[in-house]
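>>> got a predicted model here, sequence first, then my questions.
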Amino acid sequence: MDVLLKRFAGRFALTFSLVVLEAAGWILFPLVIGRAIDSVLSDSARGLYELAGLGIMTIVIAIVRRLVDSRAYARIYIRLGEEMVARDEESDTSTRTARLGMLREIVEFFENSLPSLINAVLGLAGTILILSALNFPVFVACLVVACATVTLYSLTGKLTTRYNEGLNDQYERQVDAVHSGDPRRLREHLRAMMRWNIRLSDLEAANFGINWVFMICLLVFAVGAAAEQTLEYGVVFAVVMYVFQFVESMMGIPFYYQEWLRLREISGRLAGATP
């Protein structure tokens, strides 16, 4: 994946720049909505104009980014796919077919998941920064919860990688299992794949449940702390919205982390097949 970033650095720089601009717009929404509420309560329309302007700017950037991304990543996939098949002549058809599908997963990660991940990370950083100015106790609580989430997923990272390795081993045997015409062999292959899938799903469910307990505790604390520390409705609204944004990021980022672990394992398999 590092080689991919270096080789197509120019295209990634353009798409990532658009992602950052889009993320900045989304980060500002709760703050601008809060300002609009206080503005309306003060018989002024200025806050509404600011909100409308931010909304138009953000959606235009989002549309342009998606138009650029689809074309850039299509060209990357075509070039890498052709090169991989040509260089990996020693492997059998089953392995090359599976690896071509794995390559597609990596490209799709950069096209679809990575922009969402960048949005989540930047949103998380921006949210924490703004909360430090709006409500310090809530800011501290967010830091504590963030540390708890990072610790949880760090402890299970090696197990996730091992399960993905087992799943990918089976995936590389899929074409041969189908081509064999042996119903018993195919059944055993499918059962083996599903066993690895179930293990991954169970681990993900356990992590999700524990992480959600952290988030519920944070939400309960944040609502109480926001209501106690200020009488401005717009500020209270902004604090609560930013906490919701924080929770959304902290629930989403671990899934991207798990996806990254899977793609890192895939990259090791493709290292000898792509330049």
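Yes, it's here. Numbers count the residues shown, from 1 in each chain.

>>> drop to CA atoms for contacts and neighbour counts, all remaining ones
Noted.

>>> helices of the chain, start to end?
Secondary structure of the chain, counting by DSSP state H: helices at 2-7, 9-41, 46-87, 93-108, 114-134, 136-155, 157-171, 174-180, 183-229, 233-270.

>>> give me the contact list for stretch 133-148.
With C-alpha atoms under 8 Å, 6 or more residues apart in numbering as the contact definition, stretch 133-148 has outside contacts at 128, 131-132, 214-215, 218, 221-222, 225-226, 229, 235, 239, 243, 246, 250.

>>> same check, this time on stretch 67-76
Taking C-alpha under 8 Å, 6+ apart as the rule, stretch 67-76 contacts 11, 15, 107-108, 110-111.

>>> in ChimeraX, select just the buried ones from these.
Buried residues within these, by 16 or more other C-alpha atoms under 10 Å, are selected in ChimeraX with:
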select :15,107,108,110,111
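
>>> closest to residue 64 out of the contacts of stretch 67-76?
residue 15 (9.7 Å; C-alpha to C-alpha).

>>> ok, the closest one to residue 230 distance?
Using C-alpha to C-alpha, to the nearest Å, residue 15 is found at 40 Å from residue 230.

>>> next: residue 70.
From residue 70 to residue 230 the distance is 45 Å (C-alpha to C-alpha).

>>> returning to what we had before: of the contacts of stretch 67-76, which pair is most distant in space?
11 and 108 (14.8 Å).

>>> what count of nearby residues applies to residue 85?
Burial of residue 85 is recorded as 18 neighbouring residues (other C-alpha atoms under 10 Å).

>>> now do stretch 136-151: distance to the chain's middle.
How far stretch 136-151 lies from its chain's middle: 20 Å, per C-alpha atoms, centre = their mean, to the nearest Å.

>>> to clarify, my last question referred to stretch 5-17.
On C-alpha atoms, centre = their mean, the centre of stretch 5-17 falls 18 Å from that of its chain.

>>> try this one side by side with the last:
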Amino acid sequence: MIYPFVVRHRWRLAAAYALAIGGCIAGQLYPLATAVAINGVLRKDYLAIGWLVACHGLALVLEVSAKMLDTRVFTRLYADMASNFVQRAHADGIEPSTIAARSALSREYITFLERDIPALMFAIIGLVISLSALFWLDTAIGAACLVLIFPLVLINRWLARRSLRLNRGLNDRLEREIEVLRRGRASAVQRHFRALSGWRVRLSDSEAKAFGAMEITVVLLFVVALARLAQGDTSRAGDIYATFSYVWRYVTSLDQVPLLVQQLSKLKDLNKRLGTSV
């Protein structure tokens, strides 16, 4: 459903994503710039601070520009998509209550493009830059981070399958919401919102379980990293800071995966619903 509108707005989207990616890359280089600055100051080379200032300034300019452009791009895209969907749904003879419910659900596409696509790109950039920096700073820690990916793949495969089933149930309920509210029977309304609560709780619990399982492996990674740093050369304080910062950024990037898996499962079910009527 979303593809024709993405094509129509492709240049605006490309500009928004380019600014966001540029800001992300500049931000990911911040620990290295800080390490250079710290090591430089310890050597009485104060010009090294310039790298830190330049990196921070570039990230700031790009991130502010991206935030200002985002709202303009994605609100126009949603207006275009939603109006087109409503017109075609009316032409197909779909019930107004279903049109209203699906129109609201279609906002998930924009959320995906505006929030989740950048989050995915940031996670990939963060993983690549963090791993590259860690292999450069300390090969053993970089290898430990790489090994961590395998259990996380298994955890998120489980989450994807469960989320798809739960989102299907949740969206079934949401499609019936306007009709339930229109009839206004107190018992039916109460059952409806209790059911919605139940589906959302199960989705949240699934994400929490996946996150908890991931964090167990992350704790092991931090233990390995700290043990490794304790054996290294402590005279280069900047390198120690950069190493631990990139381990943290690597973990933070991985933490985005369950959220993205949930959203992709939601959109997969939503696409089946809207694809039949648009």
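That came through, no problem. Please read these numbers as outputs of a predicted model, since none were measured by experiment.

>>> so what number do they get for TM-score?
After superposition, the two chains reach a TM-score of 0.95 (TM-score structural alignment, normalised by the length of structure 1), with 274 aligned residues with a C-alpha RMSD of 1.4 Å.

>>> ok, so of the contacts of stretch 67-76 of structure 1, who is nearest residue 197 of structure 1?
residue 108 (20.0 Å).

>>> state the distance from the alignment partner in structure 2 of that closest one to residue 98 of structure 2.
Using TM-score structural alignment, the equivalent of residue 108 of structure 1 in structure 2 is residue 111. Distance, residue 111 of structure 2 to residue 98 of structure 2, using C-alpha to C-alpha: 20 Å.

>>> residues contacting the most centrally placed residue in structure 1?
Nearest to the mean C-alpha position of structure 1, by C-alpha atoms, centre = their mean, lies residue 117 at 3.4 Å. Taking C-alpha under 8 Å, 6+ apart, we find residue 117 of structure 1 in contact with 253, 256.

>>> for the residue in structure 2 sticking out farthest from the centre, give me its contacts.
The centre of structure 2 is farthest from one residue, residue 44, which by C-alpha atoms, centre = their mean lies 40.7 Å away. Counting by C-alpha under 8 Å, 6+ apart, residue 44 of structure 2 touches no other residue.

>>> just residue 272 of structure 1 next, same as before
Residue 272 of structure 1 touches residue 88, counting by C-alpha under 8 Å, 6+ apart.

>>> run the last query once more with 10 Å
Residues near residue 272 of structure 1 by C-alpha atoms under 10 Å, 6 or more residues apart in numbering: 84, 87-88.

>>> check residue 249 of structure 1 too.
Neighbouring residues of residue 249 of structure 1 by C-alpha under 10 Å, 6+ apart: 116-117, 119-125, 127, 243.

>>> name only those of these that count as buried.
116-117, 119-124, 127, 243.

>>> map residue 179 of structure 1 across to structure 2 for me.
Residue 179 of structure 1 maps onto residue 182 in structure 2, by TM-score structural alignment.

>>> and for its match, the neighbour number?
Using other C-alpha under 10 Å, residue 182 of structure 2 has 10 other residues around it.

>>> pretty sure it is touching residue 96, no?
No: under the criterion of C-alpha atoms under 10 Å, residue 182 of structure 2 is not in contact with residue 96, lying 11.6 Å apart.

>>> tell me if I'm right that residue 192 of structure 1 and residue 170 touch.
Yes: between residue 192 of structure 1 and residue 170 there is a contact under C-alpha under 10 Å: 7.1 Å.

>>> more neighbours, those two?
residue 170 (19 against 16).

>>> list the residues that contact the more buried one.
Neighbours of residue 170 of structure 1 in contact, by C-alpha under 10 Å, 6+ apart: 98, 164, 177, 189-194, 196.

>>> and those as TSV, adding distance to residue 271 of structure 1?
Listed next are these as TSV, based on distance: C-alpha to C-alpha, whole Å:
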residue	distance to residue 271 of structure 1
98	14
164	17
177	25
189	25
190	26
191	28
192	25
193	23
194	26
196	23
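
>>> just give me the neighbour total for the alignment partner in structure 2 of residue 151 of structure 1.
Aligned counterpart of residue 151 of structure 1 in structure 2: residue 154 (TM-score structural alignment). The number of residues packed near residue 154 of structure 2 is 11, by other C-alpha under 10 Å.

>>> from residue 161 of structure 2, how far out is residue 154 of structure 2?
11 Å.

>>> which residues in structure 2 does stretch 206-214 of structure 1 align to?
Residue span in structure 2 matched to stretch 206-214 of structure 1, by TM-score structural alignment: 209-217.

>>> what's the average distance of that stretch to structure 1?
By mean C-alpha distance after the TM-score superposition for structure 1, the fitted stretch 209-217 of structure 2 averages 0.8 Å away from its aligned residues in structure 1.

>>> chain neighbours aside, what residue packs nearest to residue 80 of structure 2?
Distances taken as C-alpha to C-alpha, 6 or more residues apart in numbering put residue 5 closest to residue 80 of structure 2, at 7.5 Å, once the chain neighbours are dropped.

>>> over to residue 223 of structure 1?
In space, residue 223 of structure 1 is closest to residue 240, 6.3 Å off (C-alpha to C-alpha, 6+ apart).

>>> report the contact partners of the corresponding residue of structure 2 for that neighbour.
With TM-score structural alignment as the criterion, residue 240 of structure 1 lines up with residue 244 in structure 2. By C-alpha under 10 Å, 6+ apart, residue 244 of structure 2 lies in contact with 31, 134, 141, 222, 225-226, 229, 250.

>>> relative to residue 207 of structure 2, which of those is nearest.
Proximity of the contacts of residue 244 of structure 2 to residue 207 of structure 2, judged by C-alpha to C-alpha, is greatest for residue 250, which lies at 19.3 Å.
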